[in-house]
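sharing a model that was predicted from the sequence below.
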Amino acid sequence: MPISERRSAGVLSELRERNLKTIIDVASRYQPISRTKISNLTGISKPTISKLVGSLINEGYLISAGKTSSGLGKRQELLSFNPGKAFVISVDVGLATTIVARVDLSMNVTDKCEIGTSESPEKFACELVDCISDLCDKGNELPSYLVISVPGLVRGDLRTAINVPLLHWTDLVLAELVESRLKLKGLDSPVMINNDAKLRVLAEVALKRDIPDDFANIVYALVKEGVGIGLFINGSIY
């Protein structure tokens, strides 16, 4: 294949992935939602919406959630995420206690457990993976992703805790440590970590909790054992 054709294919693939991510973000936030509303909110053309939404339906991620209420024009099909298609594991690391939750695609917590938070990274990882294994065994499934929220600074690769002062963790590659323990349990799922305040403001935006649609900038203050700040500015998390 000529270089120009390979570049064109690469650009189209990147555009498709970007559009797909945008559709997923919007559908997740506004579900149940019609194809027309997805197009209006994203600015993506209706033919592209139809194609990509059709792909998500065929793969079982989106399901029909009824029709729009009666009014002018034809009633439109509403779509929601299929909560049973996949799940993620959410881990909230606190000074004394760590909460581990199983979350479905409708952002509902379907199960959870708690462990004591050890300052020893090795001990913490082992106890965390035991808890995750118990949650996965109940459904005999693998999580699509595992997200760990930590009260400290996280490197941009979302793999390394630069500094978690309350637990005395410094330059800890926590994601890799947990992944290695997961594999010993037969759980091969990717792990990412991030700052707790950043993840909290992201969750607030995703769940629309008392946040008007026209709010472009949000400051979220998280007060626990310490104080953290999460910023949502023009669609980006800081």
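Received it, and whenever you're ready, just let me know what you need.

okay, CA-based contacts and neighbour counts for the rest of this
Fine.

who's in contact with residue 234?
216, 217 (C-alpha atoms under 8 Å, 6 or more residues apart in numbering).

for it, give its distance to residue 221.
18 Å (C-alpha to C-alpha, to the nearest Å).

and residue 5, by the same measure?
Distance from residue 5 to residue 221, by C-alpha to C-alpha: 49 Å.

ok, residue 119 next?
25 Å.

between residue 5 and residue 221, which is the more surrounded one?
Taking other C-alpha atoms under 10 Å, residue 5 and residue 221 do not tie; residue 221 has more neighbours (15 against 10).

so that one, which state does it fall into?
strand (DSSP: H, G, I helix; E, B strand; the rest coil).

these two touch, right, it and residue 200?
No. Using C-alpha atoms under 8 Å, residue 221 is not in contact with residue 200, being 9.2 Å away.

what touches both of the two?
Common neighbours of residue 221 and residue 200 (C-alpha under 8 Å, 6+ apart) are residue 230.

tell me which stretches of this protein form strands.
For the chain, applying DSSP state E gives strands covering 33-34, 62-67, 77-81, 87-93, 97-104, 109-116, 145-150, 153-154, 161-164, 169-172, 191-195, 217-223, 227-233, 236-237.

output the contacting helices and strands for the fourth one.
Packing partners of strand 87-93 (3 or more C-alpha pairs under 8 Å, 6 or more residues apart in numbering; DSSP states H and E): strand 97-104, strand 145-150.

next one: the last one
Judged by 3+ C-alpha pairs under 8 Å, 6+ apart, the packing partners of strand 236-237 are helix 196-207.

chain center to the helix it packs on: distance?
Here helix 196-207 is found 10 Å from its chain centre; the criterion is C-alpha atoms, centre = their mean, to the nearest Å.

pull the residues that contact that helix.
25, 28-29, 92, 149-152, 211, 218-222, 228-232, 237-238.

in it, what's buried?
196, 197, 198, 199, 200, 201, 202, 205, 206 (16 or more other C-alpha atoms under 10 Å).

share the number of residues neighbouring residue 6, please.
Residues near residue 6, counting by other C-alpha under 10 Å: 11.

again, but for the one 5 residues further on
Using other C-alpha under 10 Å, residue 11 has 12 neighbouring residues.

let's bring in a second one:
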Amino acid sequence: MIKASDPDNSLTERERKNVAILESIKRYGPISRTDISKITKLNIVTVSNYVNNFIEQGVVIEKGLDISSGGRRPTIVILNPKSAFCIGVDLGVFTIRTVLTDMEGTVVARAKGAHPRDTADSVVKAITRQVEEVIGASQVDPKKLRGIRIGAGGVIDREVGTIRCTEGVASVYVPITQLLSEKFKLPVRLDHDVTTAAYGEWSLGAGTDVDIMLFMYSGVGCGMIINGEIYHGHSGTAGEVSLREQQEGVADVWIGNISALKPWAAHLGIPDDAREAIEKGGVSKISDLVGGRLEEITLETVFQAI
């Protein structure tokens, strides 16, 4: 059953039905109203009313007739991907990436830049510049923009819109969602990077045929989709667990030689993998960036080589 995946648990019942029906059309279209009803568990009258409304808005398009199993051939519908667009911001440790996509997730414009490490104001300005850049490059009608979603690491307050960062990156103790919403006149939501990645994988990637999914994004994050809905838990930190190999002299809760309480290093072992691959004869720009001194490879070096 397709459900409305609402990261903020604030959708009305009507909005949840909207999302469930559109999600079904996006995943399985061309599709008939009858099949949408079966997938969403909503009655056929409700589905027809919603679909007809989508057609009037230009969000959904009728596309011919389906094969009949008896009686009149049903009309099939598809999503109109260019009817609306959204903006996604990845607030990474070293880099900020912004994309503007259509309703099928196709990237229309993208921007990339360094993540400022000094002040919250610098971070907000960097995101603002990138959002302005993708809007300008896309040449999309601003009236078709539906919202901005920010995925970030650290300790997230989704309600207030603040981010407490680690690894020497400036924390954002200003309401970034409110500031961007006032600037662009769009709804802006903030969530953990792992949660946004989990929803993306469930909606567009390898998780499109499952209702329950755990998405391991980093050593301290796990996105959770349960019965087709993002699960944050009571405190909003569900999934914020981690694994780390046991270290001598460190008291912890252990399962074999794995700790369920300590995080991996922030680099997630990626520099080690890069060193090992190069030592085995792999050719990479990474080696040039460190002048052949493989012991100096860091996570930032790997990102620079991408």
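Alright, I've got the coordinates. Just so you know, these numbers come straight off a predicted model, no measurement behind them.

just the buried ones out of the contacts of helix 196-207 of structure 1, please.
Neighbour counting by 16+ other C-alpha under 10 Å classes 28-29, 92, 149-152, 218, 220, 222, 228-232 among these as buried.

nearest to residue 59 of structure 1, of those residues?
residue 28 (16.1 Å; C-alpha to C-alpha).

could you check which residue of structure 2 pairs with that closest one?
Counting by TM-score structural alignment, residue 28 of structure 1 lines up with residue 26 in structure 2.

give me the neighbour count for the closest residue in space to its match that isn't next to it in sequence.
Sequence neighbours aside, residue 79 is the residue nearest to residue 26 of structure 2 in space, at 5.9 Å (criterion: C-alpha to C-alpha, 6 or more residues apart in numbering). A count of nearby residues for residue 79 of structure 2, using other C-alpha under 10 Å, gives 26.

in structure 1, what residue corresponds to residue 79 of structure 2?
In structure 1, residue 79 of structure 2 lands on residue 81 (TM-score structural alignment).

okay, now residue 14 of structure 2: neighbour count?
Residue 14 of structure 2 has 10 nearby residues by other C-alpha under 10 Å.

ok, now which ones touch it?
Taking C-alpha under 8 Å, 6+ apart as the test, residue 14 of structure 2 contacts no residue whatsoever.

before we move on, back to that, just the buried residues of helix 196-207 of structure 1 now: which is nearest residue 51 of structure 1?
Out of the buried residues of helix 196-207 of structure 1, the member with the shortest distance to residue 51 of structure 1 (by C-alpha to C-alpha) is residue 206, at 24.1 Å.

contacting residues around residue 101 of structure 1?
89, 90, 91, 109, 110, 111, 112, 113.

in space, what's closest to the last one - neighbours in sequence excluded?
Think residue 113 of structure 1. residue 100 (5.3 Å).

residue 188 of structure 1 too?
Per C-alpha to C-alpha, 6+ apart, closest to residue 188 of structure 1 is residue 182, 6.4 Å.

give me the distance between that neighbour and residue 191 of structure 1.
Distance from residue 182 of structure 1 to residue 191 of structure 1, counting by C-alpha to C-alpha: 10 Å.

biggest helix in structure 1 by residues?
helix 3-30 (DSSP state H).

okay, buried residues for it please.
Buried, per 16+ other C-alpha under 10 Å, within helix 3-30 of structure 1: 19, 20, 22, 23, 24, 26, 27, 28, 29, 30.

aligned partner of residue 229 of structure 1 in structure 2?
Looks like residue 229 of structure 1 aligns to residue 222 there (TM-score structural alignment).

hmm, that match is touching residue 230, no?
No. Counting by C-alpha under 8 Å, residue 222 of structure 2 stays clear of residue 230, with 11.3 Å between them.

residue in structure 2 paired with residue 206 of structure 1?
Under TM-score structural alignment, residue 206 of structure 1 pairs with residue 203 in structure 2.

wait, residue 124 of structure 2 sits on residue 175?
No. Using C-alpha under 8 Å, residue 124 of structure 2 is not in contact with residue 175; the gap is 9.8 Å.

so who does residue 146 of structure 1 touch?
Here residue 146 of structure 1 is in contact with 88, 89, 90, 91, 189, 190, 191, 192 (C-alpha under 8 Å, 6+ apart).

closest to residue 42 of structure 1 out of the helices and strands packed on strand 87-93 of structure 1?
Of these, nearest to residue 42 of structure 1 by C-alpha to C-alpha is strand 97-104, at 24.2 Å.

what's the mean distance for the closest one versus structure 2?
Once fitted to structure 2, strand 97-104 of structure 1 is off its aligned match by 0.7 Å on average (mean C-alpha distance after the TM-score superposition for structure 1).

which stretch of structure 2 lines up against that strand?
Using TM-score structural alignment, strand 97-104 of structure 1 pairs with 95-102 in structure 2.

run the chain-centre distance for the matching stretch.
With C-alpha atoms, centre = their mean, you get 11 Å for stretch 95-102 of structure 2.

and if you look at stretch 8-27 of structure 1?
With C-alpha atoms, centre = their mean, you get 17 Å for stretch 8-27 of structure 1.

with adjacent residues omitted, what lies nearest to residue 161 of structure 2?
residue 175 (4.7 Å).

what's the counterpart of residue 57 of structure 1 in structure 2?
By TM-score structural alignment, residue 57 of structure 1 lines up with residue 55.

how close does its match get to residue 141 of structure 2?
From residue 55 of structure 2 to residue 141 of structure 2 the distance is 19 Å (C-alpha to C-alpha).

so for the two, which sits in the more crowded spot?
The residue with more neighbours, out of residue 55 of structure 2 and residue 141, is residue 55; 16 against 12, by other C-alpha under 10 Å.

ok, back up a step: state the distance from the match of residue 28 of structure 1 to residue 195 of structure 2.
21 Å.

same deal with residue 97 of structure 2?
Counting by C-alpha to C-alpha, the gap from residue 97 of structure 2 to residue 195 of structure 2 is 17 Å.

what subset of the contacts of residue 146 of structure 1 is buried?
If we count by 16+ other C-alpha under 10 Å, those have these buried: 88, 89, 90, 91, 189, 191, 192.
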